[in-house]
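Q: what follows is a protein structure lacking sequence information:
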């Protein structure tokens, strides 16, 4: 094995090693999830070198400099105040979802008008209209970090794969018997997973367009799914109150159900792995979230406090914090380690359907039926900003990778860009 170069990853902090093995270029990552500005760089370097033989004496100083750069990035205070930049009259019917590419230079919107549109973030110019679906375009995503492909899932029971550069449709994935409501690329961008109201999830080959697996066993709609960061596992959440962990995806191009997570007494609204894939968080209509060990499938905590359904849940990128959004109009921030509620975020006048952390993990963004989005400080729980202007409920909000741009998508047929 021969080390070629290092790549820096700011969120979450880490160093990617690009190396040659048998004539093939490969990568592996050194995750520094516990890095703080106070860490002693040479001690951390020694720890890394003990476990990573690719980092030889000649490369040690380079790695130390990368650690220092990551710490410098962490020291940059996140005092950014967002200003409304533009409103895009994006669609002739309400939006369903918005998503950024990795660079943040482009974003996509899905809509009840049966299209997905690709936008230039800086200018607000429409780059492409992705047409061909025969019903609502509900689930949309880029194949980040590459950003050269887009997948769209529709109520017409199909998923389409598009070229992000030209707007050309590569494949139409047919096989589901009901609406597709969630989808995801694996990290290698070789597979697309789709979840459907037909109670199944399917895996599709990006290159050939072939269906490679049908994941069966749920007895009601599959509403949420997520790949782990390695790409060998998928987790699915269903209206049947259960969550399934599927393994061996990258090896067999099939899926083996290794755990069924039972314990929720209501439909599952969202599922997500933490960054190191050791934990899964689930939100449910039973007003709780649960935290599960990926390896054993065991429930390690039930996060309580909401008075109504939990509509969304997510980890921050380091996996230290969990944020929950509820129909009771509040959001909460929990510690993933102690399982304690650290903050209750109060101020919205309607249910909160979407929640996400900034890449830095210092801010939480919420979208509500009260027509506003709100930005909150994670440490204090203070509402820093109210993003106003939409004339109907907001049900999608997203940060770009740098955390300095926000898109909000609304039932009022528009999206708004905030810098």
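A: Here it is on my side, so go on. Given the structure is predicted, the values throughout are model-derived calculations rather than measurements.
Q: make it CA atoms for all contacts and neighbour counts henceforth
A: Will do.
Q: after the helix ranked longest in the chain comes which helix or strand?
A: In the chain, taking DSSP state H as the definition, the longest helix is helix 57-75. Later in the chain than helix 57-75, the nearest helix or strand by DSSP states H and E is strand 84-88.
Q: follow-up on the earlier one: can you work out which other helices and strands pack against the longest helix of the chain?
A: With contacts taken as 3 or more CA pairs under 8 Å, 6 or more residues apart in numbering; DSSP states H and E, helix 57-75 sits against helix 41-51.
Q: then this one, side by side with the first:
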């Protein structure tokens, strides 16, 4: 496994490209783009002191100023000392359960603030809740939404720029709301969508200053978190947009510096939004131009309703793998950093959660093999959302754990 430093030849800025991440789960994904000139070194064989030297060398020689992350060197050193083997995870067990929601838990997120670990959750019971992981208890409950809450995210932008502990939530009441869970108050509301808002995601560039959202009104919007303004509307989906993500993969639709809009994205244009819809398509959009540059077609029913998990090549738009095994709706999928022994290359593991009450793990490089199944035996325990989290232990090391929300209102951590 390698750490990658990249500088884009097509970039209009002199600085190399570094993307913002919240934890080491996103490290390699955040730094990598196929359009960039890459420098790499082996994380497994390079000693920690050598890693520190390389990081500081990058800072000096590349004159990095924009979007720099203060904890970069700490994250790299920490990551280099951790290897998550899937064989170890096979012996894991349920280690924690959080109860309080009275309906489906649609979304969860994890973050650390001031050395404390938190999980936030959104539910069909219309509430947003915050949980103290270290003390295993609920510490906040927000009741501002009038309909089910579909997605929740911790905001890195508010923490790093204003030292505020902020959660963002989206709901079928057509709104996106920001909550200060340190001072237990609602901070702001984004209005603009004309129907329910399902998926939301913060940008990895500019420290999370931008937010994208997908809605039942068939549109995607890009927002400025600081000003609360809606910057762009993306039109093209024929039905509701269920989920969105912002990717460092560049579209290269617009390489003309004079045609850039006024978003002011650090390190150039070309960043993309990925969206999944009830129209059975996944689409990729260029953030700067709002143009769609690719659409993935293959799912036969509302994406997840065909019971399959599919892997796509972003550049070609082609499906590369299809995983069968679930017996009902697939609600959620998640990548992990697990490695598999005796497997060629750097194998990647993905997991999926389903209405069939199971979480299934798949090796994407070993002939579509299903690796492992976690089965929930409780009634109405369908798996609605998944999140890999790196829980800190008392000795300051980290374990890779799986957190998931279910149809019976519980949140569980497996590890």
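A: Sure, I can see it. Bear in mind that the values here come from a model prediction, so they are computed numbers and not experimental data.
Q: coming back round to it: any idea how far the longest helix of the first structure is from the chain center?
A: Here helix 57-75 of the first structure is found 27 Å from its chain centre; the criterion is CA atoms, centre = their mean, to the nearest Å.
Q: same question, stretch 96-114 of the first structure
A: 13 Å.
Q: now that stretch: buried residues?
A: Buried residues in stretch 96-114 of the first structure, defined by neighbour count with 16 or more other CA atoms under 10 Å: 96-102, 104, 106-114.
Q: stretch 216-223 of the first structure now?
A: Quick answer for stretch 216-223 of the first structure (16+ other CA under 10 Å): 218, 220-223.
Q: and if you look at stretch 5-20 of the first structure?
A: 6, 8-15, 17-19.
Q: what does stretch 36-54 of the first structure give?
A: 41-42, 45, 48.
Q: what of stretch 363-380 of the first structure?
A: 363-378.
Q: how about stretch 176-187 of the second structure?
A: Quick answer for stretch 176-187 of the second structure (16+ other CA under 10 Å): 176-181, 186.
Q: what's it aligned against in the first structure?
A: The aligned range for stretch 176-187 of the second structure in the first structure is 159-170, by TM-score structural alignment.
Q: now tell me what touches the matching stretch from outside.
A: Residues outside stretch 159-170 of the first structure that contact it (CA atoms under 8 Å, 6 or more residues apart in numbering): 118, 128-130, 147-153, 171-174, 180, 194, 206.
Q: now, of those, which are buried?
A: 118, 128, 130, 147, 149-153, 171-173, 180, 194, 206.
Q: would you map the strands across the stretch 301-419 of the first structure?
A: Listed in chain order, the strands found in the stretch 301-419 of the first structure under DSSP state E, counting those that start in this stretch are 310-315, 321-326, 331-335, 341-345, 352-357, 363-368, 373-377, 383-387, 394-399, 406-410, 415-418.
Q: okay, those in JSON lines with distance to residue 59 of the first structure next?
A: Below are the strands of the stretch 301-419 of the first structure laid out as JSON lines (distance: least, CA to CA, whole Å):
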{"stretch": "strand 310-315", "distance to residue 59 of the first structure": "33"}
{"stretch": "strand 321-326", "distance to residue 59 of the first structure": "33"}
{"stretch": "strand 331-335", "distance to residue 59 of the first structure": "36"}
{"stretch": "strand 341-345", "distance to residue 59 of the first structure": "41"}
{"stretch": "strand 352-357", "distance to residue 59 of the first structure": "34"}
{"stretch": "strand 363-368", "distance to residue 59 of the first structure": "35"}
{"stretch": "strand 373-377", "distance to residue 59 of the first structure": "39"}
{"stretch": "strand 383-387", "distance to residue 59 of the first structure": "43"}
{"stretch": "strand 394-399", "distance to residue 59 of the first structure": "34"}
{"stretch": "strand 406-410", "distance to residue 59 of the first structure": "38"}
{"stretch": "strand 415-418", "distance to residue 59 of the first structure": "41"}
